[in-house]
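[1] generate coordinates for the sequence data below:
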Amino acid sequence: MSAAPGGAPLALDGRPIDGGLYLRVDHWAQQLPGPVQHLVAWFSAYGLGLLAVLMLVAWWRARRTDGVVMARVLAAPFAVVLAFAADTALKSVLREPRPCRVLDAGRTLETCPGVGDWSLPSNHTVIVFAGAAVLWHADRRLGALAGLLAVAMGLSRVLVGVHYPHDVLLGALVGTAAGYLLGLLARSGAPLVERARAGRLRPWLAAA
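    Next up is the predicted model:
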């Protein structure tokens, strides 16, 4: 059992897993041109907004489809919340400190989170992979775009220096599992969507 900064015991120390790889990636990121560094940092911080855009596009397109597709699109935000809750629970158990806190990473592209802001799994990665998995059920084209966004987000979290690669891999697994499962279950909500389309919610759930 290792110890976190401040003496608190850790359930997991990520350094032996891929700390060397993290340091190599961090060194490479620090050699990138300034504008590229700023772009990567911006995307890593605000790229979740692109997932919201894809969800809105999916909703708009689903208005012209059957209730199953719309039910799955409407499930996407719930999948994100479910995945985030699972991620938060895992963080509280694993309690892995951020690599930028325990390794000599130098100047990272994003400010290192404070002590107690645990690293495993990656929140951002969990969220985008969960959304992508649900969208894949509803709209293959948008799901593929969301999948590319998810991969890019995961890579960016390592590049900016706030996560180990294994944080991202576990985040991808948790997010995909939560999103895929909820996407399957959402099919049962199709009758509710069809009933809602017959009422006052029709303008929001069906094209004119």
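
[2] can we go C-alpha only for contacts and neighbour counts from here?
    Will do.

[3] count the neighbours of Val25 for me.
    Neighbour count for Val25, taken as other CA atoms under 10 Å: 19.

[4] now swap in Ala207 and tell me
    13.

[5] and for Ile17?
    12.

[6] spell out the secondary structure type for Ala85.
    helix (DSSP: H, G, I helix; E, B strand; the rest coil).

[7] do Ala105 as well
    Taken by three-state DSSP, the conformation at Ala105 corresponds to coil.

[8] contact partners for it?
    23, 26-27, 99, 161 (CA atoms under 8 Å, 6 or more residues apart in numbering).

[9] again, only this time at 7 Å
    23, 26 (CA atoms under 7 Å, 6 or more residues apart in numbering).

[10] from Ala75, how far out is it?
    Separation of Ala105 from Ala75 (CA to CA, to the nearest Å): 39 Å.

[11] please apply the same query to Thr65.
    Distance from Thr65 to Ala75, by CA to CA: 15 Å.

[12] those two: which is more packed in?
    Ala75 (23 against 15).

[13] excluding its backbone neighbours, what's nearest the more buried one?
    Ala186 (6.3 Å; CA to CA, 6 or more residues apart in numbering).

[14] quick one more, to check against the first:
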Amino acid sequence: MGTIDSDLYRDILQFAHDTPSWFQHLMEVWTELGLLLFAVLFVVAWWRARRGDPRALAVAVLAPLGTAVAYVISEVAKSGIDEDRPCRAVSGALAPLIDCPAYGDWSFPSNHSTIAAAAAVGLALAWPKIGWLTVPMAILMAFSRVFVGVHYPHDVAVGLLLGTLVAVLVSRLCAPVGARLVTTMRGSRNGLVLWFAGPGPATRAAGSGTAPRRGAHRR
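    Got it, this is the predicted structure:
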């Protein structure tokens, strides 16, 4: 591994050890459980998109799909590159804050960073106003992997790039087909399908348009 990358890894890990214990524990929790927050946001994005146009719902549903695709690509790359974890490979580095993954659980690219980036970008495409939250979350997830000592900086940098690229491609390539599928689903007679696809904007507009007519009839 390059000297510059290893030196940066040592410096970040040294910084981690110099931070207060409460901050270390916070980062340890975030690096393990932070991805769950993205899962919650997937559900919220889908729910709010149920009253949007078909493309809006398609993009919201494609966000977790793109994340899954990014993870698979990352995992395939890891199994082929076989880069050992820095917590074993970098000499002179301090001990990681969490257990070093077992040998064979390779380092490049970072799955956590890939998943976080794909989720953050997918959510931002489906719900642009949430990008201010999800993008920093992904960057913090990537940094936390180096902070706790289980990844090189280049592992997380490539993971962020990979997740971003896959999320954008899946959304752009699949959204048109997804929008047509949502339109078909909204015309279904199956209650579960209709619940998943949502009423869309037309139903809401129709509902708001009938009330004034009933009021006018009473007058």
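
[15] what's the TM between chain one and chain two?
    Overlay of the two chains. TM-score (TM-score structural alignment, normalised by the length of structure 1): 0.89; 195 aligned residues with a CA RMSD of 1.4 Å.

[16] what about the helices in structure 1?
    Using DSSP state H, the helices of structure 1 run over 15-30, 34-46, 48-62, 67-94, 99-102, 123-138, 140-159, 165-185, 190-197, 202-205.

[17] let's have the ones you listed in CSV, adding distance to Glu110 of structure 1.
    CSV is the format used below for those (distance: least, CA to CA, whole Å):
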stretch, distance to Glu110 of structure 1
helix 15-30, 11
helix 34-46, 6
helix 48-62, 16
helix 67-94, 20
helix 99-102, 10
helix 123-138, 14
helix 140-159, 9
helix 165-185, 16
helix 190-197, 42
helix 202-205, 39
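
[18] buried deepest among the ones you listed, which one?
    Of the helices of structure 1, the one with the most neighbours on average (mean count of other CA atoms under 10 Å) is helix 123-138, at a mean of 30.

[19] give the closest residue to the counterpart of Tyr22 of structure 1 in structure 2 in space, chain neighbours not counted.
    With TM-score structural alignment as the criterion, the equivalent of Tyr22 of structure 1 in structure 2 is Tyr9. Nearest residue to Tyr9 of structure 2, sequence neighbours excluded (CA to CA, 6+ apart): Tyr152, at 5.9 Å.

[20] quick one: the residue in structure 1 that that neighbour lines up against and Pro191 of structure 1, what's the gap?
    Here Tyr152 of structure 2 is matched to Tyr164 in structure 1, going by TM-score structural alignment. To Pro191 of structure 1, Tyr164 of structure 1 is 43 Å away according to CA to CA.

[21] same check on Ala83 of structure 1?
    With distances taken as CA to CA, Ala83 of structure 1 is found 25 Å from Pro191 of structure 1.

[22] need the contact list for Ser122 of structure 1.
    Counting by CA under 7 Å, 6+ apart, Ser122 of structure 1 touches 163, 167-168, 171.

[23] next one: it from Phe78 of structure 1, what distance?
    Per CA to CA, Ser122 of structure 1 is found 18 Å from Phe78 of structure 1.

[24] same question, Gln31 of structure 1
    For Gln31 of structure 1, the distance to Phe78 of structure 1 - CA to CA - is 39 Å.

[25] would you mind finding the match for Asp53 of structure 2 in structure 1?
    Asp53 of structure 2 maps onto Asp66 in structure 1, by TM-score structural alignment.

[26] same deal with Val29 of structure 2?
    Under the alignment (TM-score structural alignment), Val29 of structure 2 maps onto Trp42.

[27] how about Ala175 of structure 2?
    Checking TM-score structural alignment: Ala175 of structure 2 goes with Arg187.

[28] you'd agree that match is up against Ala71?
    Yes - Arg187 of structure 1 lies in contact with Ala71 (CA atoms under 7 Å); the separation is 6.4 Å.

[29] what sits against Phe43 of structure 1?
    So Phe43 of structure 1 contacts nothing (CA under 7 Å, 6+ apart).

[30] what is the burial count for Asp53 of structure 2?
    Asp53 of structure 2: 17 neighbours (other CA under 10 Å).

[31] ok, it touching Pro199?
    No - judged on CA under 7 Å, Asp53 of structure 2 makes no contact with Pro199 at a distance of 9.4 Å.

[32] okay, now Leu201 of structure 1: neighbour count?
    For Leu201 of structure 1, the count of nearby residues is 12 (other CA under 10 Å).

[33] from Glu194 of structure 1, how far off is it?
    Taking CA to CA, one finds Leu201 of structure 1 at 10 Å from Glu194 of structure 1.

[34] over to Arg24 of structure 1?
    For Arg24 of structure 1, the distance to Glu194 of structure 1 (CA to CA) stands at 53 Å.

[35] no further queries at this time; thank you.
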